[in-house]
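S.K.: what's the 3D shape of this:
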Amino acid sequence: MALICSFEKVGYMKVAFHLSQIQTNEVRKALRNIKHLREQEPEAEIHAVSNTSAVTMMKKEGSFEEKITELIEKHDIQMKACANSIEGTKMKQKDLIDGVEVVPSGVAELGQLQDQGFGYIKP
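M.R.: Predicted coordinates:
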């Protein structure tokens, strides 16, 4: 008996980026990677989940507000911030950039996304 396997791309790409670095160069690289993926895969479903001190990159009037707003509004990226980390950094949810979704746990969100077939990327 022979077993034949074939793989073909079905549907669209689903990717979850794990954002946990706050160093400026690392954040810039991560945001560029997200934008480049969108440009290469216009139909992809892309989520970017921040936790630890990286939630501070999602702060209104912060260094990355313009780039994150562009990713949300122009490139349809689902930007998410961990509620535990928001509390741990003494931020308030109202301090977040408009369009950033708060999830109870960033790690749990990443696990759920992977369970739904999302690929995991940690830039």
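S.K.: all contacts plus neighbour counts: C-alpha atoms, from now on.
M.R.: Will do.
S.K.: quick one: secondary structure of the residue nearest in space to the middle of the chain?
M.R.: Taking CA atoms, centre = their mean, the centroid of the chain lies closest to A48, which sits 0.3 Å from it. Under DSSP: H, G, I helix; E, B strand; the rest coil, the three-state class of A48 is strand.
S.K.: I'd like the structure of this one too, to check against the first:
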Amino acid sequence: MQTVVHILSGDEAEQQTGLAIARNLLEDETDRIDDVAIVVQAEGIATVRTDGDTVDDVEALLEDGVEVSACSNTLEMMDLEESDLLEGVETVPEGAVEVTRLQDEGYAYLRP
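M.R.: Below you'll find the predicted structure:
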């Protein structure tokens, strides 16, 4: 199984919940989870910023093979640069399109 976690909110509790969901999926002992992805957009972009509160959690997920993507449209709207994002976070043109693409590839959708 494959799962995408979609983080849109600026609420820190929701961001932490999204990251915890990803961690729990990785630690599933049934070995039924093959891939975990996270897509951030809108206010959820704070989750992957270099100056954010979730740096350690995101870096650990990246190290464990989670694909983390950030919406380029959001970066532009918020006047941010790719350099404002943690190393290893990929940018995609549109977060919603990326989520849709992943769902089309069979990823289950979760949103905290």
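S.K.: circling back: and the residue nearest to the centre of the first structure, what pairs with it in the second structure?
M.R.: Residue pairing (TM-score structural alignment): A48 of the first structure is matched to I38 of the second structure.
S.K.: same deal with V103 of the first structure?
M.R.: Checking TM-score structural alignment: V103 of the first structure goes with V92.
S.K.: please compute how far the helix or strand encompassing N25 of the first structure lies from its chain's middle.
M.R.: Counting by DSSP states H and E, the element that carries N25 of the first structure is helix 24-40. Put simply, helix 24-40 of the first structure sits 10 Å off its chain's centre (CA atoms, centre = their mean, to the nearest Å).
S.K.: which positions within that helix qualify as buried?
M.R.: Across helix 24-40 of the first structure, burial judged by 16 or more other CA atoms under 10 Å covers 27, 30-31, 34-35, 38.
S.K.: same deal with stretch 95-114 of the first structure?
M.R.: In stretch 95-114 of the first structure, the ones that count as buried by 16+ other CA under 10 Å are 96-97, 100, 102-103, 105-107, 109-110, 113.
S.K.: in TSV, list those residues along with distance to G88 of the first structure and secondary structure.
M.R.: What follows is these, written out as TSV (distance: CA to CA, whole Å; DSSP: H, G, I helix; E, B strand; the rest coil):
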residue	distance to G88 of the first structure	secondary structure
L96	14	strand
I97	18	coil
V100	17	coil
V102	14	strand
V103	14	strand
S105	12	coil
G106	13	helix
V107	15	helix
E109	17	helix
L110	19	helix
L113	23	helix
